[in-house]
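[1] Let's see this in three dimensions:
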Amino acid sequence: MIDWLSFLVVLVVSIVGACTVVFLFALGLRLVAVPGGWRRPLGVASFVVCGAAVLWAVYLVVPAFHG
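    Okay, here's the model as predicted:
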């Protein structure tokens, strides 16, 4: 039997996570592309957070990393 509530939770978390990563990457591109003294460090920080989210997701998906 399928647990539909758990399926819905996974679906919502996946969509929100994917949208967050795409938003952070797009924000980083926008901040790096526009010249300005304070925008470049924020853009790089956005890329770092985006990369950390992707690495964390890979850690959760690959069971060999869990030991």
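
[2] For the rest of this, base every contact and every neighbour count on C-alpha atoms.
    Noted.

[3] List the contacts of the residue most central in space within the chain.
    Nearest to the mean C-alpha position of the chain, by Cα atoms, centre = their mean, lies Val21 at 3.0 Å. Val21 sits next to 50, 53-54 when contact means Cα atoms under 8 Å, 6 or more residues apart in numbering.

[4] Show me these that map onto strands.
    Among the contacts of Val21, no member falls in strands (criterion: DSSP state E).

[5] Please, where are all the helices along this structure?
    For the chain, helices defined by DSSP state H occupy the ranges 4-33, 39-61.

[6] next up, for comparison:
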Amino acid sequence: MKWFDLVEVAGATLVAAVLLVVLYSLGVRLTAIAGDARQKSPGMVRSLAYACFAACGIAVLFGIYLIVPYFSK
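    This is a model prediction of the structure:
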């Protein structure tokens, strides 16, 4: 059995999961900050939040692309 391949897949899975959680939680936090009344530039913060959500969605779509064999032909 190729143990290094198993460790490589486990590591990539761990990194991807942490990245998704960080991007989503950062987007939620920036959305909450943008709603604060004392914020000087809520539009900039809200656009950063949407960029985090978009990056999270792109990462999910890329994962689906890698998993589904129909797309990788």
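
[7] Not counting its neighbours along the chain, what's nearest the aligned residue in structure 2 for Val49 of structure 1?
    Under the alignment defined by TM-score structural alignment, Val49 of structure 1 is paired with Ala55 of structure 2. Spatial nearest neighbour of Ala55 of structure 2, chain neighbours left out: Leu23 (7.4 Å); criterion: Cα to Cα, 6 or more residues apart in numbering.

[8] which ones are touching the one you found?
    Here Leu23 of structure 2 is in contact with 52-53, 55-56 (Cα under 8 Å, 6+ apart).

[9] Neighbour count and distance to Ile67 of structure 2 for those - can I get that in a markdown table?
    Formatted as a markdown table, these follow (neighbours: other Cα atoms under 10 Å; distance: Cα to Cα, whole Å):
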| residue | neighbour count | distance to Ile67 of structure 2 |
| --- | --- | --- |
| Cys52 | 21 | 23 |
| Phe53 | 19 | 21 |
| Ala55 | 17 | 18 |
| Cys56 | 19 | 17 |
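
[10] Can you tell me which of those is nearest Tyr70 of structure 2?
    In terms of Cα to Cα, no member of the contacts of Leu23 of structure 2 lies closer to Tyr70 of structure 2 than Cys56, at 22.5 Å.

[11] ok, the closest one to Met44 of structure 2 distance?
    19 Å (Cα to Cα, to the nearest Å).
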